[in-house]
Structure formats: C-alpha cells, structure tokens
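Novice: The amino acid sequence is not available; the structure is as follows:
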C-alpha cells in the first residue's frame, strides 16, 4: 500500500514538473545536468584518491593542501564576482558588458597570480619547505587559466544551458584528474598533483572556447565596468570568511606537524567534505528558486524549512553515526592501512559535515527572503570562533583538533543563524528541535546494535565492519522513515484541508 502511495505521489510530482512553466522545467533540467556532471566528476576524483593514496606518499597530499589553501586565500580576497554579475545583471548578455567583465576578470587573475608569485618564497620559508615556492607558481597557473575563459561561457549559466556549463566545469575537472593519474605513474611525487591541478583549469579554458566560442574585443566599456564593480561590493567578505572556516585548520596543522600527518588528515577529511559540497550545492539549486517564489509567506517558508530539515536529519544523522563508527575500516578500505591514523579527524569531520548541510537550509531561506547580511553575521561568528580555537585545539589535541575547532565554529554559526532566522520568519525553535527526536532515537538504536555486535566479536574484518555498520544504519532508518512518511502525509492532508476551508471562507 505504501509503495502505491509513493508511486502515485511521484506521478503527481512528475506531472507538475512536466506541465509547469518553462522556467521551472528549465531549472529542473539544468539541475539534473549539474547533478549528473558533479556526480561523475566526484566519482572520478574519489577513484583518483583511492589510487594515488597507494602510489604517492602522504606528505605529497599535505604539501598540496598548503598550496591550494594559500592560493585560495589570495584568490578569494581578490574575487570581484564577475560570473555572478553577468548572471544577475539585465545587461549581462550584451557584448559590451561581457567584454568588460572578461577584461576585469583577466586583470584580477593576473593581479592574483602576481601576488602568489611574489609571496611563494615567503610561504615556503614560513613552512620551512623550499619546494613550496615552485609548486605554488606552477599549480596556481590555474588562476590565469580561469580568468582567460571565454567571455561567453557565463552565458551558459545565465541562459540556463547548464548541460553546456557542466561539460565545461565537470568535463575539465575529469580531464585534469586523468592527467594527474597519468603523471603520477610517471613522476611519483607532488609535482604530478600540482601540474594536474593547473591542468584542470587549462582544460576548462579550452572547452569554454570550444563550447561557447567568442573572442574578447579590445574595446573596454567603462559604464559596464562600473556596474560590475558596484555589484561586487555587495558580495565582498563572504568568501574570505568561509575560507577561514574551511581552511584555517590546514594552515595551522601545516605549521605544527609534519606534512605526512597533514596529508593523512587532508585525505581522511576529503572522504566526507566532497559529498557535503555536492549536497549543499544541490540544495541551493533546487530550494532557492522555489523558496524565492513564496518569500512573503513566512508560514510556508517555515513549513518547508521544517520538512526539509526533518528529512536531512533522518538521512544525515544515521550517515554521520555510520562514518563515526566505521572510520578506521573506511580509511583502510579506501586508502590503505597507514591512513587509519586519521580515523579521529574523519569521525569528527562526519559531524561537522552533517551540521554544515543542516545549516545550509536556514542559509537558503535567508537568501530567499533577501537577507544575506544576516547570514554574514553568522559566518563572522563562525570565523571568529575558528580563529580563536583552532591553534590551541591543534596544539593540544593534535590533528583531530582541526576538526574539533571546525565543529565548535560550525555549531556557533548554526545556532546564531537559527536565532536570526526566528526574527525574520517567526520560526518556532521548539518545533525545529522536536525534529531531532526521531533520528536521535534511530541513531541510538544503531549505536547499541553496532557496539553490541563488536562486543560479541561479530566483526573481524574492515569490509565486514562496514557492512555491519551499514546494515545497522539502514534498519533504524527504514523504521524511522516509515514513521516520518506517515506523519508527513497527515500534515499535508491537514494543511490542504485548512487551505480549502480558508478559500471557502473567502
């Protein structure tokens, strides 16, 4: 019976999509292209990591983590939001505007690379790693390649031809991964990672001119440039703050501990951060357009927020507990025995990622309501907490301290954002907290099953441990999902009846 109901609801949902307006259909189709492209790229990256973990020393990944983090810091500090401006501005498709944006983007890339080139010896001296200087200068050629992409490539996003954009971004990423793997077999050192990293954007540059042809003109329209720079002021600050939250641990650990330890840490955390980025991106691409259409209806916003959060809790909490319990086995199976040393950071990172995905929903609601400044407040709180806590945590707790600091920073930002959201939509925090009850009970049941099974000696190998933890996760999840579906159906029926009564009263 439940399967029939689910099938009927799926038919209705698909019917709405098919019969909906052109914008909705294009949005869903574009989201599907982006989703498929992202899944393909991340799958290839995961396979690359599994392979390279057995070819390269952990220190190579630690060195590359410092290279990418240092470059990201400079790159984000000079970000002017060229691509976002093209998508947002009504004149974005005009040749003069595209041309001005290309020259500004290229100039910004040259400026960023010049800073990186000049700072490279200083960064190498700071970490006492002379090889960092050359690696930074080679790997961050990617900044120049990114700035020189076809001026018309942003139109693929603006016009919602997202299949073409996925081919450029994800296709370039996959080509770069293949190049990295090929070079690793030949070079067997960190230079393969550095060249492959810059190669990703080199392939994107090439694909952008193949799929979105159009050379920039020499003419530079000052009015268009002025509009673009005015837009960039509104988004300034968020990227560097988010970078502090996500990369401060790398800077500190790279200074305090050997690069091999940093490499183990980076690869372990990557197991969960990659799915997190995918989930938050997909939530943003699907929820943002929908919530923007009902931004004036606070009751409906809160209802959607609670519904989505309930399902994220129901799916995410058992998944986080699964990773927390099976971290050593996952690392051994994915990367090899030497990576088991990073089980602690992976366990804590699973909780950090879980909170990050949960926090993305209130963030989307604030943006849909037109209050990005309130989100900035929560990001500032998280960044300050990270800066205060990360060094002592890493110093006292070792590499796991990096994720402990991230957990504290994420938790503070999450709580602040919920309080701010309450002032905007009138969110009932008690009802929000009540959504925790069901997944918490399921996760506790999972803990009892797994720990009891280990106590009885039922698990002897990593593969068996992972399978046992996964089964222990699925059973409570299935029971909780059935309860949640029933309560959700009752809530939808009640809401529909109230809406009908309200319409009849009018």
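Specialist: Alright, I've got the coordinates. For clarity, every value in this text was computed on a predicted model and none was experimentally measured.

Novice: contacts and neighbour counts: CA atoms only from here.
Specialist: OK.

Novice: got a list of what the closest residue to residue 207 other than its chain neighbours touches?
Specialist: Nearest in space to residue 207, with sequence neighbours left out and distances taken as Cα to Cα, 6 or more residues apart in numbering, is residue 168 at 5.5 Å. Shown in contact with residue 168 (Cα atoms under 8 Å, 6 or more residues apart in numbering): 204, 207, 208, 211.

Novice: what do you get for residue 146?
Specialist: 109, 201, 202, 204, 205.

Novice: switch the cut-off to 7 Å
Specialist: By Cα atoms under 7 Å, 6 or more residues apart in numbering, the contact list for residue 146 reads 201, 205.

Novice: same question, residue 65
Specialist: By Cα under 7 Å, 6+ apart, the contact set of residue 65 is residue 250.

Novice: So it: helix, strand or coil?
Specialist: helix (DSSP: H, G, I helix; E, B strand; the rest coil).

Novice: From residue 124, how far off is it?
Specialist: Per Cα to Cα, to the nearest Å, residue 65 is found 13 Å from residue 124.

Novice: Go ahead and confirm residue 302 touches residue 427.
Specialist: Yes - with contacts counted by Cα atoms under 7 Å, residue 302 reaches residue 427, the gap being 6.1 Å.

Novice: quick revisit: how far away is the residue nearest to residue 207 from residue 154?
Specialist: Applying Cα to Cα to residue 168 and residue 154 gives a distance of 11 Å.

Novice: which helices and strands does the longest helix seen in the chain pack with?
Specialist: Criterion DSSP state H: the longest helix present in the chain is helix 462-505. Helices and strands touching helix 462-505, by 3 or more Cα pairs under 7 Å, 6 or more residues apart in numbering; DSSP states H and E, are helix 298-334, helix 437-455.

Novice: try it against this one:
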C-alpha cells in the first residue's frame, strides 16, 4: 500500500506539473513539450528490462555482485541509449515537423546517461519490506518538478521549461538514490548475471513496447499527423482522463490482489473473488466514464484554460476509453494475483491492434476523434479477449457478469449522449454538480444489479469471502 501511495503522489505531481506548465505557455508550446515526453517514454518503455524487479524477486537479490552487475548494466544501457538518441534526434525532429528543434531532441540524449548511474539500493531494501526509500526516490523528484514548474515556465515562457524540468527530475532521482543507499556503489561485469538480466527482462521489455503503444502512441500519431496546437489540447484532455484511471487502478490492485492471492488454490473462492474484482473495476470505470463525460469539459477549461477548448469535443470519448481501460484492470489483477503474468501481455498485444485503426483514421481524414475511437475499439477488444482467457484458464463463469456489463453499457452510452448535447464547459458549476448527481445515480443503478459485489466485500472484510457471486 505504501508503494501505491508513492505512485499516487507521483501521478498527482505529474498532473499538477502539466497543469501549471499548460497555464503558463501557449497551447502550441505545450504540444512541443509533449513531444519530449513521448520520445522519452518510447526510450524508457521499450528498453526497460525491469532490473529493479530482478533484485527484489531473485533469491540471491541481496548479493552485492548481482547489484554491481545491474548497476554496470544500467550505465552501459544509458551510454548506448544516449548515443542512439543523439543520432536519431534529427529524424525525430523532422517526424514531428520540428526541424528547428533538433538541438532539443539531442538534449534528451543526456537523460538516459544521467539515470544510468542510479544506485539500486532502494530496490534492494524492498526485499526487507522497506518501501520508504523507493517511495522517496520515486516521489521527491516529481514534487521538485512541480515546485520548479511555475518559475521555469515564467522565465522561459515556452517549451524549454519541459527540457529543464525533466533534466532536474533525472538529476534529483540519481542524487536521492545515493542519499537513501547504505551499500557502497560499485560496478561489476558477471556473464552469468548479465544472462539472467536479459532472460528476466526481455518479456518485460516487450510488454513495455506494447504499453507505449497503449499509453503514448495515440499522442505520437496526433503529433506527427496534425499540428503542435492539436497535440497540445489533445495532451491536456488525455492527461485529465488518464490521471484518475491510473490512481484508481493502482488502488484496486493494492486492495484486491492480497485477497485473491490467498484464495488462488480454492477454485470456488477464486471465482467469487475474480467476479467481485472485475465488477468493482467495472464500477470504477463507470465512475470515470460518466463523471468525466459530463464534467470533463468544465474541468478541462477550469484547470488548463480556455485555450484548450479543442479538447472539449473529444473528452467524453477519452473518458470512455479510460473507463474501459479501468474495466480491463479487473482481469489484470486476477491474472497477476494467480501468477499468470503473461495473460496481461497477451491482452496488450490485442490492444496494440488499435494502432491500425488510428492510422486508418488519419488516412481517411477522420481527425483526432477517429484516433480516439480506434483506441476505444482496441480497449474493448482487449477486455473481451482477456475475459475469455480468464474463463478458459480459471473456469470463471462469465455469465455472472452479463447483467453488470449490459447496465454499464447503457449508463455510459446515456452519459455520452448527455455530454454531446449539454457539456460544453461554459457553465462549470452546473455541469460539475450535474455530473456528481448523475454519477451517483449511475453507481446506485449499477449496484442494484451487483448486490453480490457488496456482499462479497462485506464478507471479505470479515475474513470470510463468499464462495458464490
């Protein structure tokens, strides 16, 4: 739970940082700043081998030579990535139609070089259930970034603020990793440990590439196919809808995973817990979809400013996409709780096919909304595929979900219709108040068809989860 708190602090800090920057620079400059984030996400997510997890999970993870080899590997990875990023800075800048900013993308090459020197002791402490150091190393740099956002944005008044902020984050992460460390920093090259790093990390690297496609590719396509101003308001709307889904997904994982892990060897209790988890995530997805469909335009203009009005037309659809993604968190939690970590990977492969729909949308001239619709189709396909996998792997009776799914579809569809006709962001008090009221009504209706979820949660709280849902 402590790690989830740290993740929530990090997500909230990133959200606040983006709002501050968006308020103080132009929409076009915010779009340019977004290209830096997209580029760094591609580098980090497509080359991450999860070496911190290896230290935590390996039986010999406390071995000094393993840690030294991991740290040496991080340095080598940082050097290689720095060289590659510097070399491809020009193609990337031209891809986003920003040839005058080649220097800025070359600047980004410094970042993996800096973070390559992170001390891995914070990860090692997790083996002893000491999560404080990891939370500090993860959260404090984000908080520093928030503190620097306003003064740097006021000073530079353009996209350069993001370059300085992400550089400050990288430096502070490395410095903090050394501050919390107890073991002396060292590097070593051990062939056996290197082989283990690659064998352990390649599935995580593949999943990272898929996750980039899920979380960042839509923004990348918008940045390549349309203007930086379009990318600016799209990024603002995307950030607004992504933030609650990330926080709720982490909270749901922390809450349900321990309970499911305890009953994974009892088929009846596992099925009951699985259905309850999926219904709970579906309920949270309704909250996100209905709430942000109706209040999203008002929050977008209140938080980011009237210059981002372009995002009003798509925010209900982005809310739907994030709501479906939240629903997908249910089967993900079930699979991970039972040690089936490959199942989320398979679902993400299915989700990645949405990129085809996004490219077709660009080709057909359907605009940014077409790209978002492609994402909705991809998320829906992934959820259906994932549920079928759970049914085959664990024998989960999907008929127990039919009523909840149908009710969810009706409620969200109604919210989108109302949003299209009434949610403009021009009357924020009325729209937000109406959103709260209608969201509560939607949750009440959902629970009328999911009373078994309430019973299961009550039984679980008493330490005796129900065996039938």
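Specialist: That came through, no problem. What you see is a predicted model, and the numbers here were worked out from it, not measured in a lab.

Novice: TM between them?
Specialist: After superposition, the two chains reach a TM-score of 0.89 (TM-score structural alignment, normalised by the length of structure 2), with 464 aligned residues with a Cα RMSD of 3.1 Å.

Novice: Figure out which of the helices and strands packed on helix 462-505 of structure 1 is closest to residue 96 of structure 1.
Specialist: helix 298-334 (39.1 Å; Cα to Cα).

Novice: average gap between whichever helix or strand comes after the closest one and structure 2?
Specialist: Later in the chain than helix 298-334 of structure 1, the nearest helix or strand by DSSP states H and E is helix 343-369. When structure 2 is overlaid, helix 343-369 of structure 1 sits 1.6 Å from its aligned residues on average, using mean Cα distance after the TM-score superposition for structure 1.

Novice: After helix 343-369 of structure 1, heading C-terminal, what element do we hit next?
Specialist: By DSSP H and E, the next helix or strand past helix 343-369 of structure 1 is helix 372-397.

Novice: What is the burial count for the aligned partner of residue 230 of structure 2 in structure 1?
Specialist: Aligned counterpart of residue 230 of structure 2 in structure 1: residue 261 (TM-score structural alignment). Residues contacting residue 261 of structure 1 under the criterion other Cα atoms under 10 Å number 21.

Novice: Residue 261 of structure 1 sits in which helix or strand?
Specialist: Using DSSP H and E, the element containing residue 261 of structure 1 is helix 259-293.

Novice: helices and strands around that helix, which ones?
Specialist: In this structure, helix 259-293 of structure 1 makes packing contacts with helix 58-77, helix 343-369, judged by 3+ Cα pairs under 7 Å, 6+ apart.

Novice: Can you tell me which of those helices is nearest to residue 239 of structure 1?
Specialist: Closest of those to residue 239 of structure 1 is helix 58-77, at 5.9 Å (criterion: Cα to Cα).

Novice: Read off where the next helix-or-strand element following that closest one ends up in structure 2.
Specialist: The element immediately downstream of helix 58-77 of structure 1 (helix or strand, assigned by DSSP H and E) is helix 82-88. Using TM-score structural alignment, helix 82-88 of structure 1 lines up with residues 51-57 of structure 2.

Novice: What residues sit buried inside the matching stretch?
Specialist: Buried residues in stretch 51-57 of structure 2, counted by 16 or more other Cα atoms under 10 Å: 51, 52, 54, 55, 56.

Novice: returning to that earlier point: between residue 302 and residue 427 of structure 1, which contacts overlap?
Specialist: With Cα under 7 Å, 6+ apart, residue 302 of structure 1 and residue 427 have no common neighbours.

Novice: related to what we said a few turns ago, and the buried residues of stretch 51-57 of structure 2, which two are furthest apart?
Specialist: Maximum pairwise distance among these (Cα to Cα): 8.8 Å, between 51 and 56.

Novice: What does residue 114 of structure 2 correspond to in structure 1?
Specialist: Per TM-score structural alignment, residue 114 of structure 2 is aligned with residue 145.

Novice: how many neighbours does its match have?
Specialist: Neighbour tally, residue 145 of structure 1, other Cα under 10 Å: 21.

Novice: if we can go back for a sec, put together TSV for the buried residues of stretch 51-57 of structure 2, with distance to residue 340 of structure 2 on each row.
Specialist: Listed next are those as TSV, based on distance: Cα to Cα, whole Å:
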residue	distance to residue 340 of structure 2
51	20
52	20
54	17
55	20
56	18
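
Novice: and which of these is nearest to residue 12 of structure 2?
Specialist: Nearest to residue 12 of structure 2 among the buried residues of stretch 51-57 of structure 2: residue 52, at 23.1 Å, using Cα to Cα.

Novice: how near is that closest one to residue 446 of structure 2?
Specialist: The gap separating residue 52 of structure 2 from residue 446 of structure 2 is 40 Å, by Cα to Cα.

Novice: Next: residue 137 of structure 2.
Specialist: 40 Å.

Novice: Any idea how many residues pack against the equivalent of residue 358 of structure 1 over in structure 2?
Specialist: Counting by TM-score structural alignment, residue 358 of structure 1 lines up with residue 327 in structure 2. Using other Cα under 10 Å, residue 327 of structure 2 has 27 neighbouring residues.

Novice: Test my guess that residue 327 of structure 2 contacts residue 285.
Specialist: Yes - using Cα under 7 Å, residue 327 of structure 2 makes contact with residue 285 at a distance of 5.6 Å.

Novice: which position in structure 1 aligns with residue 443 of structure 2?
Specialist: Alignment note: residue 443 of structure 2 maps to residue 477 in structure 1; criterion TM-score structural alignment.

Novice: residues touching its match, list them.
Specialist: 314, 442.

Novice: Please report how far it lies from residue 471 of structure 1.
Specialist: On the measure of Cα to Cα, residue 477 of structure 1 and residue 471 of structure 1 end up 10 Å apart.

Novice: Off-centre distance for the match of helix 82-88 of structure 1?
Specialist: Relative to its parent chain, stretch 51-57 of structure 2 has a centroid offset of 21 Å by Cα atoms, centre = their mean, to the nearest Å.
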